[in-house]
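Colleague: Sequence first, predicted coordinates after that:
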Amino acid sequence: MAANETRSWGVTPPISVAASSEREREITVSLMEELRRQNTFETEEESRRREIVLGRVAALVKKFVKEVSISKGLSETASNAAGGKIFTFGSYRLGVHGPGTDIDTVCVVPKHVSREDFFKVFEPMLCAMEGATEVSGVPDAFVPIIKAKISDIPMDLQIAPLGMSSIPEDLSLKDNNLLKNLDESIVRSINGTRLTDELLRLVPNVQVFRDALRCIKLWATRKAIYSNVNGYLGGVAWAMLVARICQLYPNAVAGAVVQRFFTIMSKWPWPDPVLLKQIEDGPLQVRVWNPKLYPSDRQHRMPIITPNYPSMCATHNVSASTLAILSEQIQNGADTVSKIIAGTTTWAELFSKHDFFHRYRNYIQVVALTRDPQLQMKWAGTVESRMRHLIMKLEFVDNLRLAHPFVKGFDRVVRCASEEEASAVLRGQPPSSPDAEGADGDAENAAAPHKVYLTAFFVGLAVRPKDPGDAGPRRLDVSFSITEFVKMVKGETFDEAKMGISLKHIRSTSLPDYVFDPGEREARVTGKRSKKSLGGKDGGADTPNKKPRLSTSSLTN
């Protein structure tokens, strides 16, 4: 490269190669101090524990491959040589994980080890592993997965059988030829690691990228917009966006990257999707975003395309509703960071908690129920993975401006006086005692002989404003959307004797206490409400004199 040429880290040259200003360096120092106050860095003890757990899981994967190999007729020698190897990806591999963060892991195995073996053989082995708890396989997910905690370290494990008879110790996943003739779900699993490695290769300064990404991840988590499964952006998409800003400002410090992230993202949509580099891999044709060649890509509302082969849209779950929510939060973030730069506020304001459970008058509560804690993890995972379909169905409801899904479920346990009451609760009826419901770790729950396990998910409903001249009440009929959603979720695996699902409309005043932090509900009632809201309680569509009539046909199955 000639001395007067500027290196291009992405598909376009940098916007600026200037060094950051003194003020930008100052806010970077205060940003890192706030991130430490917010407990985003794990301790050395937890880091060591993660390494030990990964070593134990790696050994278990080899044992699993050997057992399956022997069961399928391979010799003792061939079974020992079959190997098996784990690769991490996501926040842990990027180096931006914090306390309690799960480790995304893919188990790479030989071609004769199947996905069915993963759930029938490896999952029980994992359950029997010392220190393993909350082991739950979700084979029907978009990417089949086993969730577990091992020595209190949460892990998400996927399987990727390669077209090889054995897995060598020095295997690298960089070779594109490894992906030939693999089905899409396996490619997605492998690409987690491949993408993470590519992101680290494509940023000018890895430490600046990591510091800025920690900030954006914390902000997105606090604002309840960090969730790919619910139609927001997951870790991959947020990391790609931050990496792109780093490419555009290669000499910027972390605080400056964050400021420019919000400034640029508040102007979304960009003219083109976010691409980190132009990919040319010789004989292997790489799909880059082109709406003329790939009409399906035009359906993506916020296309962010992965840089490695095969390129994919990392944001295919984003809906009209979640895009509106993302846009609002990004604009709010831009306003806050501008105040931080000006010195009129601090980074702590950027990380303030969301107001999801205060901003709407109407909510839909979706409850997944079972009688068994292991089955509950699987069933709740299945329901959560389908929640985005409910949102898309609700978007067609007349008078509904948007459907706002919350990013996580709330786990509860109901103590019942008898088997009959437990069966009734499973069907959606309330328990006889108002104090019967509690958290799973409650001492009272531990002693209860008849239990029902439940996970509650919530969707906020923002109503459209009345058109000028409209008279009379409006009707918000979501019953068809709910009915279709229940049919889809139940599918072929639903067992009425063991599982239940309940959907109902609730007012904000009837929200359960467990969705609020201690003292939060009371403080909010006495405090001032913000008028800056997407159809919220004040200044939006759903104002007190314009309350709609809601029809949900509350369903229980």
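Modeller: Okay, I see it.
Colleague: okay, CA-based contacts and neighbour counts for the rest of this
Modeller: OK.
Colleague: Strands along the protein, start to end?
Modeller: In the chain, the strands defined using DSSP state E lie at 85-89, 103-109, 132-138, 145-150, 153-161, 362-370, 400-405, 410-416, 437-438, 450-463, 475-477, 499-507, 549-551, 555-556.
Colleague: Any chance of TSV for those, columns distance to residue 384?
Modeller: Shown next, in TSV, are these (distance: least, CA to CA, whole Å):
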stretch	distance to residue 384
strand 85-89	22
strand 103-109	18
strand 132-138	11
strand 145-150	14
strand 153-161	16
strand 362-370	9
strand 400-405	10
strand 410-416	11
strand 437-438	21
strand 450-463	8
strand 475-477	23
strand 499-507	12
strand 549-551	23
strand 555-556	17
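Colleague: second one coming, line it up with the first:
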Amino acid sequence: MSKAKNSNGYLGVTEPISLSGPTEKDLVQTAEVEKYLSDAGLYESQEEAVSREEVLGKLDQTVKAWIKKATRISGYGEQFVHEANAKIFTFGSYRLGVHGPGADIDTLCVGPRHATRNDYFFRWLHDMLAEMPEVSELHPVPDAHVPVLGFKINGISIDLLYANLAHAVIPEDLDLSQDSILHNVDEQTVRSLNGCRVTDQILKLVPNILSFRTTLRFIRYWGKRRGVYSNVMGFLGGINWAILVGRICQLYPNASPSMLISRFFRVYSKWKWPNPVMLCHIEEGPLGLPVWDPRRNYRDRGHQMPIITPAYPCMNSSYNVSVSTRYVMVQEFTRAFEICQAIDEGKADWNALFEPYPFFESYKNYLEVNITARNEDDLRNWKGWVESRLRTLVLKIERYSHEMILAHPYPRDLSDKSRPLHCFYFIGLWRKQTVQAQQAEQFDIRGIVNEFKSNICAYQNWKEGMDIEVSHVKRREIPLFVFPDGVRPSRSRTAHKNIRTVPTRGVSAGQVENVLGTVSSAEGQPVPHKGNYMKQPEQDYAFPVPGSTSVLPSSLPNEEALNGHANVRAESVERELPEHYQESTFARVQNNVGHAINQHNILPPNSNNGCQPYGSGSPLNSSNRECADSAANNLLSSSPAVPVASDELDELTSFHQIKANQKDVNADQKPSLEGCSEDNLEQTCSLRPQYSNNLKRKANEELEVLSFLLHE
């Protein structure tokens, strides 16, 4: 286990950026922040707090009765049955002290070795809970990356994980922080234990828990309002936000919450991803469990936004993040920092930060995923499965289109009251502008959509009536039930009084006519942008006209690579803005490794359809793997740190280097947090959307043709 403080007495992998405390103005702003959170109803009442304690007590009694029953069924004697024990631990927002009214409670049940997960936890405990009148909405997900049993007790939502330890008897004073507890357990148990171990470590690694909690509560609320709070959809979840906030608390240990909020947005709007965010050094540990290491672990090189957990084994908690969702989050960090500057200058208030993201006004084209089932229980199970797989559709679209088509998933499901037992998900689509004009290339994603539907329908617990439809809708066709009060908002709405536009390259109707033989209607579209401002109209989208040849892929990426794996994009090279990564140690690894990989993956066009397959359809041969590994080893071990330049503000006076901290991986060299001047930070760290203008739409009775013509 990592030590809370290093030899120099500070928390974290680097020295603090600033030890300055709050000014009188900062204290006034902190009081405003706390009042805002209270007025927003983010603190639970005393009655609800007592109710949660009672529910946890009831759950603890239930699992203790369950383990005795399971032990007796296993054929053990009465003495052993009497000693049998199971214990409930909490983690997540409840353990961190940042939960709000109605929030679920993340819990962990720890049981002995004979009480196995599938036979006892998901069977016998499930049946016991089902018989309890106070339990409702019981929803097991045994095949999840972290198997979970979801339910409600007296209306309070519980997510219950299970850790099957090697202990014969679970002691009442069990300490989960000891690394020895991971001895002789399976991967699901390691992942289940990680929640509690990480939560406890975070609390040990922040200098001021009260400031940490206030700041984290604020950031969590902001993330939900701006649509970037959803781990399952490829954004960030609770533990990700906690680590990010914890790192800011380490860098500014004496800052008040209002100061930490502003610095949070500033630092992460300038952060050079994929440099990792870490609260402590990564240690190899005594048990030989794999830790996050982009040199040794090939798939770790494809992670877009590494946020490393502080407990052994250190893992990337944000492996779900894709190119598209990272781009959206960086834009949101930048917008928020600009508003914080305006607040500091008295030109805005805290409300400006929390205006909901205008998702259904931001794109011209969307995918609509409509699922249905025969009853509420089936729909609940069906929703859980579809949500867990929806991210793969985003990844496949990015991968197949060479990351030229980006997909922004809406972070939650929506329902139409007029259509019971239906649930809807939406994905906004946009495309990037290429650097050089090249031969037009067409991508037809119907094959990807159909493959996604096939994978969804392979649900192990599928029942009659479970169905899914995926269709293309334009912005003007978005159903009214997605909008508040069923009213479509005005297109002229802005979230901030200032207006800043993002330049885009126009393509005339004549150019479109030359390519497609028809002229598309000129309808402007807001595009993803930097800052919370009115967005410049995007170029027209167009789909192949009737009679045109549909371009289908000769083959799609293989199932092993795309079937929901955490590192589905491991082989892809960062193509978005190469200059953004030119000074990043980990990014250089990605680019060099990606070069070696993509040389192998680029195939000649198929004679049947003229479209080349992309991605991992063909496995890497041994020589390319050796080349990739060599590039990673050389770069991780020898890349120099980037020099730090002065900045006008104290917190960016010295952006310290971050150690990757594996003992034998890069003991001498460190990847940097890349501090530099304000102008250089703006140039190298801000992602700007780039778009092209060459698409038309063609309807298909069963599924809209989603072909994107990329005129490079």
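Modeller: Happy to help now that I have it. The structure displayed is predicted, hence computed values, not measured ones.
Colleague: one step back: can I get the strands of structure 1 in a markdown table with distance to residue 115 of structure 1 and mean neighbour count?
Modeller: Formatted as a markdown table, the strands of structure 1 follow (distance: least, CA to CA, whole Å; neighbours: other CA atoms under 10 Å):
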| stretch | distance to residue 115 of structure 1 | mean neighbour count |
| --- | --- | --- |
| strand 85-89 | 15 | 21 |
| strand 103-109 | 10 | 24 |
| strand 132-138 | 11 | 20 |
| strand 145-150 | 10 | 22 |
| strand 153-161 | 7 | 22 |
| strand 362-370 | 25 | 25 |
| strand 400-405 | 31 | 24 |
| strand 410-416 | 28 | 22 |
| strand 437-438 | 36 | 19 |
| strand 450-463 | 27 | 25 |
| strand 475-477 | 41 | 17 |
| strand 499-507 | 25 | 21 |
| strand 549-551 | 43 | 13 |
| strand 555-556 | 33 | 17 |
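Colleague: Which of those strands sits closest to residue 254 of structure 1?
Modeller: Closest to residue 254 of structure 1 of those is strand 85-89 (CA to CA; 22.5 Å).
Colleague: counting contacts, what elements does the closest one pack onto?
Modeller: helix 44-71, strand 103-109, helix 184-202 (3 or more CA pairs under 8 Å, 6 or more residues apart in numbering; DSSP states H and E).
Colleague: most tightly surrounded among the ones you listed?
Modeller: When these are scored by mean count of other CA atoms under 10 Å, the highest mean neighbour count falls to strand 103-109 (a mean of 24).
Colleague: Can you give the contact residues for that strand?
Modeller: Defining contact as CA atoms under 8 Å, 6 or more residues apart in numbering, one finds that strand 103-109 of structure 1 is touched by 61, 65, 83-92, 153-162, 166-167, 189-190.
Colleague: Just give me the mean distance for that strand relative to structure 2.
Modeller: Superposed on structure 2, strand 103-109 of structure 1 shows a mean distance of 0.7 Å to its aligned residues (mean CA distance after the TM-score superposition for structure 1).
Colleague: Can you give me the stretch of structure 2 that that strand aligns onto?
Modeller: Aligning strand 103-109 of structure 1 against structure 2 (TM-score structural alignment) gives residues 105-111.
Colleague: tell me the contacts of the counterpart of residue 276 of structure 2 in structure 1?
Modeller: Following TM-score structural alignment, the counterpart assigned to residue 276 of structure 2 within structure 1 is residue 273. Residue 273 of structure 1 sits next to 289, 302, 303, 304, 305 when contact means CA under 8 Å, 6+ apart.
Colleague: rerun that using 10 Å as the cut-off
Modeller: Listed by CA atoms under 10 Å, 6 or more residues apart in numbering, the contact partners of residue 273 of structure 1 are 288, 289, 290, 300, 302, 303, 304, 305, 313.
Colleague: Nearest to residue 32 of structure 1 among the residues you listed?
Modeller: Residue 32 of structure 1 has its nearest neighbour among these in residue 304, at 27.7 Å by CA to CA.
Colleague: hang on, that closest one packs against residue 275?
Modeller: Yes: Residue 304 of structure 1 lies in contact with residue 275 (CA atoms under 10 Å); the separation is 6.8 Å.
Colleague: Now do the shared contacts for these two.
Modeller: Taking CA under 10 Å, 6+ apart as the contact rule, residue 304 of structure 1 and residue 275 both touch 240, 241, 289, 311.
Colleague: So which of those are in helices?
Modeller: Judged by DSSP state H, helices contain the following of those: 240, 241.
Colleague: Could you export the shared contacts of residue 304 and residue 275 of structure 1 as JSON lines, including neighbour count?
Modeller: Formatted as JSON lines, these follow (neighbours: other CA atoms under 10 Å):
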{"residue": "240", "neighbour count": "24"}
{"residue": "241", "neighbour count": "19"}
{"residue": "289", "neighbour count": "23"}
{"residue": "311", "neighbour count": "18"}
